[in-house]
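1. Let's see this in three dimensions:
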Amino acid sequence: MSALDLMHRRVDLVGTVSALTARALKLTQAVSGAEMDILRLELAIDRDPANGQLVQELHNQEERTAAIREEQADCAEDIAAAEREVAALDALIAATKGE
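-> Model (predicted):
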């Protein structure tokens, strides 16, 4: 693979890291919103503890929040893997400069 091909591959990978980072930020925002909903529901339950509907909504929101957190963890792993690929590619590019 030529140095130019390696550079094109690196640009593609950096784009992937950028897209994954944007997704991670969106997931962070989603978790923040979900946590606010959980707090709102907890406060509502404190005011009306016998309201089964609120309790069910709270459990549903907690499940959604847990799912988003799992997505965050998966996204963080994907970012780390892509960054390792970029680092490996950088090593290859540096090696081709020495040839």
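2. Could you use CA atoms for every contact and neighbour count after this?
-> Fine.
3. For the helix or strand containing Cys75, which helices and strands make contact with it?
-> Applying DSSP states H and E as the criterion places Cys75 in helix 52-97. Packing partners of helix 52-97 (3 or more C-alpha pairs under 8 Å, 6 or more residues apart in numbering; DSSP states H and E): helix 3-47.
4. Point out the other elements, helices or strands, that the helix it packs on touches.
-> Packing partners of helix 3-47 (3+ C-alpha pairs under 8 Å, 6+ apart): helix 52-97.
5. quick one: the residue most central in space within the chain from Ile68, how far?
-> Closest residue to the average C-alpha location of the chain: Ala24 at 2.9 Å, with C-alpha atoms, centre = their mean. For Ala24, the distance to Ile68 equals 10 Å [C-alpha to C-alpha, to the nearest Å].
6. same question, Gly15
-> 23 Å.
7. Those two - which one has more neighbours?
-> Using other C-alpha atoms under 10 Å, the more surrounded residue of Gly15 and Ile68 is Ile68, with 17 against 13.
8. any idea how far the more buried one is from Met36?
-> For Ile68, the distance to Met36 - C-alpha to C-alpha - is 14 Å.
9. how about this one, so we can line them up?
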Amino acid sequence: MSRLDYKHTAFHVLIALYFIWFAVTATLVGMALVNLYIAGNTNLYPAFIAMLLFNLIMGTVLFAVIRLFKNRTLLGKIVKYSYIFMAGTCLTAIIIIRY
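-> Predicted coordinates for the structure are as follows:
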């Protein structure tokens, strides 16, 4: 029986957490924009901004740790470009909600 490679296991766990973060953040951005344009409940704006900022910080930390593995495969490119897309979307949603 082979030994368990902890670095490889940690990498897969981090990738799984990253894609969970991606789905949660996309849902949160969607909820914030639906609230802005359809519901119009201004009482929720500070809560949405706080949650979006928190998710952006968590995603940045997760992305930075994943980048420490120096993965140069297709998965690394998918993570990099999806993070850039989601960070831009999150910041744009914050700016739209704020002003």
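10. Can you name the residues that contact the residue nearest to the centre of the first structure?
-> For Ala24 of the first structure, the contacting residues are 72, 75-76, by C-alpha atoms under 8 Å, 6 or more residues apart in numbering.
11. To which residue of the second structure is it aligned?
-> In the second structure, the residue paired with Ala24 of the first structure is Tyr18, using TM-score structural alignment.
12. ok, now how distant is that match from Leu56 of the second structure?
-> As for Tyr18 of the second structure, its distance to Leu56 of the second structure is 12 Å (criterion: C-alpha to C-alpha).
13. and if you look at Gly30 of the second structure?
-> Using C-alpha to C-alpha, Gly30 of the second structure is found at 15 Å from Leu56 of the second structure.
14. ok, the two, which is more surrounded?
-> More neighbours surround Leu56 than the other of Gly30 of the second structure and Leu56, with 20 against 14 (other C-alpha under 10 Å).
15. hang on, the more buried one packs against Cys90?
-> Yes. With contact defined as C-alpha atoms under 8 Å, Leu56 of the second structure reaches Cys90; the gap is 7.1 Å.
16. What is the burial count for the nearest residue to Arg67 of the second structure once chain neighbours are set aside?
-> Once flanking residues are discounted, Arg67 of the second structure sits nearest to Gly76: 8.0 Å by C-alpha to C-alpha, 6 or more residues apart in numbering. For Gly76 of the second structure, the neighbour count with other C-alpha under 10 Å is 16.
17. One more: the one 3 residues further on?
-> The burial metric for Val79 of the second structure, expressed as a neighbour count using other C-alpha under 10 Å, is 19.
18. Then Leu54 of the first structure?
-> Leu54 of the first structure: 17 surrounding residues under other C-alpha under 10 Å.
19. what packs against the helix or strand encompassing Phe85 of the second structure?
-> Counting by DSSP H and E, the element that carries Phe85 of the second structure is helix 74-98. Applying 3+ C-alpha pairs under 8 Å, 6+ apart, we find helix 74-98 of the second structure packed against helix 6-34, helix 45-67.
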